[in-house]
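In: curious how this folds, go ahead:
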Amino acid sequence: MKLQTVEMLKKRRSYYALDKNIKSSEEDIKNAIRDVVYYSPTPFNVQSERAVVLMGENHDYLWKNIVMETLRSIVNDEEKFKSTEEKINGFKSGYGTILIFEDGKALEEAKSGLGSYGSNLDLWSEHANGIVTIGLWTALGELGLGANLQHYNPVIDDEVKEKWNIPREWILKSQMVFGNILQEPKEKSKVDIDKRVLFK
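Out: All right, here's what the predicted structure looks like:
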């Protein structure tokens, strides 16, 4: 039996060669992101996952003005910075970025009512974050879009929150860049699945 879920996971790769010439509509993209976040499970139904979607000028601003300039100030050497600049410009070439957050306030409020389970909520919320992330990645793939996942937090967090008026309690977890696929990534080697999945 051929499962559509597995077929979509096979297509989920880290696509770095992207541009803005997408075939999907912005409305389809927005609806897919909303649905993934809405329907993804969370521990004790906390629903603390958050997403801020940047497209157009906002996407460009994130990579050109926030990430690029933050890293430039850290490296402080133009010659050494050239490879980083090229990488960041590659992300900027994409169509949009999903900023994936965790609402720290929602987590803390939930902990107080969970008794001994509360101490595990931070760990379980990471599971929920992973579920949302893979859901977004595969949904974008189903729309014919490529994506890659970046982690420039926490060095960009304050400026991102100030620029787009994001609550201070939200914790930035990752940045998912998406766009039109220009080039397929190279195949990766895989460990023998029988060493990773055991049936008893």
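In: C-alpha from now on. contacts and neighbour counts both.
Out: OK.
In: now for whatever helix or strand Glu102 lives in, which elements pack on it?
Out: Applying DSSP states H and E as the criterion places Glu102 in strand 96-103. Under the contact criterion of 3 or more Cα pairs under 8 Å, 6 or more residues apart in numbering; DSSP states H and E, strand 96-103 touches strand 49-55, strand 170-181.
In: host element of the residue lying closest to Ser14 once chain neighbours are set aside?
Out: In space, and not counting its chain neighbours, Ser14 is closest to Asn148: 4.6 Å by Cα to Cα, 6 or more residues apart in numbering. Per DSSP H and E, Asn148 falls inside strand 145-150.
In: any idea of the angle that strand forms with strand 170-181?
Out: 140 degrees (axes from the mean of the first three to the mean of the last three Cα atoms, to 10 degrees).
In: longest helix in this structure, please.
Out: helix 121-142 (DSSP state H).
In: neighbouring contacts of it?
Out: 8-9, 11-12, 29, 32-33, 36-37, 40-43, 48-49, 100, 102, 107, 111, 146-147, 178 (Cα atoms under 8 Å, 6 or more residues apart in numbering).
In: go again using 7 Å as the cut-off
Out: Here helix 121-142 makes contact (Cα atoms under 7 Å, 6 or more residues apart in numbering) with 8-9, 11-12, 32-33, 36-37, 40-43, 49, 111, 146-147.
In: the structure of the following sequence is requested for comparison with the preceding one:
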Amino acid sequence: MSSPINADTLLELVKNRRTYYPLSKELPISNERVQEIVKTALQHVPSSFNSQSNRVVVLFGAEHEKLWDFTTEVLKTIVPAESWESTGGRMAMFKAAAGSVLFYEDEAVVKGMQEKFAIYADNFPIWAHHSVAMLQHTVWMALEAEGLGANLQHYNPLADAKIAEEWKIPATWKLTAQLVFGGKTGPAGDKTFVPVEDIFKAYGA
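Out: Predicted coordinates:
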């Protein structure tokens, strides 16, 4: 019989999730397991009115490397030459990882909900952002729980058009973030916290 799951189980995952740079191509789990994790999270993370506006593309190996080649090409056109060494190093670091999870929102779904429930129209884009953020965190925690390292990037919309062309992304899908994942090559950096008494209030307890 498996051990009972309680809040401490989840909170331990929350505490253990960290940002790891750099990453290797050696994964402690199979590509199939990564896909299983992402698909399960995609199906079960909540969304407003069960609108299910989240979409995901997972890139492994050479396909993942293309993503960061495309991003590098665009950045070279806008980053000053004297600043390129640092930027180029970051691109090479991301490319050296094992894969990337691309998180999208389907704007057609959001628009449909706005039309169907006009009284909440202004809120649906915000609620869609909430849902994709929960998905990003859930996938990140789950990959961490399997021994992977990851870091979340936001290089959209720099290479969005090229990405959409390469992987046949529907026009209504809007890219929101890229989770780079791979094998851990060292410890995560130090994590600091603001005093909890400055950010938390409770009444009636």
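In: deepest of the helices and strands packed on strand 96-103 of structure 1, which one?
Out: Of all these, strand 170-181 carries the top mean neighbour count, a mean of 23, counting by mean count of other Cα atoms under 10 Å.
In: for that one, packing partners?
Out: strand 18-19, strand 96-103, strand 145-150 (3 or more Cα pairs under 7 Å, 6 or more residues apart in numbering; DSSP states H and E).
In: part of a helix, is Asn21 of structure 1?
Out: No - membership of Asn21 of structure 1 in a helix is not supported by DSSP: H, G, I helix; E, B strand; the rest coil, which gives coil.
In: run a quick neighbour tally on it.
Out: Per other Cα atoms under 10 Å, the neighbour tally for Asn21 of structure 1 reads 13.
In: the aligned partner of it in structure 2: what's its closest spatial neighbour, skipping adjacent residues?
Out: Alignment note (TM-score structural alignment): Asn21 of structure 1 maps to Glu26 of structure 2. Excluding its sequence neighbours, the residue lying closest to Glu26 of structure 2 (Cα to Cα, 6+ apart) is Gly183, at 5.1 Å.
In: looks like that neighbour contacts Leu27 (just checking).
Out: Yes - assessed by Cα atoms under 7 Å, Gly183 of structure 2 is found in contact with Leu27 at 5.0 Å.
In: find residues that contact each of the two.
Out: Joint contacts of Gly183 of structure 2 and Leu27 (Cα under 7 Å, 6+ apart) are Leu148.
In: what kind of secondary structure is the aligned residue in structure 1 for Val74 of structure 2 in?
Out: Taking TM-score structural alignment, Val74 of structure 2 has Thr70 as its aligned residue in structure 1. Following three-state DSSP, Thr70 of structure 1 is assigned to helix.
In: let me see the contact set for Thr70 of structure 1.
Out: Residues near Thr70 of structure 1 by Cα under 7 Å, 6+ apart: Ile156.
In: what span of structure 2 lines up against the longest helix of structure 1?
Out: By TM-score structural alignment, helix 121-142 of structure 1 lines up with residues 124-145 in structure 2.
In: superposed on structure 1, where does that stretch end up, distance-wise?
Out: In the superposition with structure 1, the average deviation recorded for stretch 124-145 of structure 2 is 0.7 Å (mean Cα distance after the TM-score superposition for structure 1).
In: and Pro46 of structure 2, which of the three is it?
Out: With three-state DSSP as the basis, Pro46 of structure 2 sits in coil.
In: counterpart of it in structure 1?
Out: So Pro46 of structure 2 corresponds to Pro41, using TM-score structural alignment.
In: for its match, give its distance to Gly135 of structure 1.
Out: 11 Å (Cα to Cα, to the nearest Å).
In: quick one on the thing from earlier: any idea how far Gly118 of structure 1 is from the match of Pro46 of structure 2?
Out: 17 Å.
In: do Lys161 of structure 1 as well
Out: Relative to Gly118 of structure 1, and taking Cα to Cα, Lys161 of structure 1 is found at 27 Å.
In: next one: Ile88 of structure 1
Out: 39 Å.
In: stretch 158-173 of structure 2: which residues count as buried?
Out: Judged by neighbour count using 16 or more other Cα atoms under 10 Å, the buried positions of stretch 158-173 of structure 2 are Ala159, Asp160, Ile163, Ile169, Trp173.
In: out of those residues, which two sit at the greatest distance?
Out: Farthest-apart pair in the buried residues of stretch 158-173 of structure 2 is Ala159 and Trp173; separation 13.8 Å (Cα to Cα).
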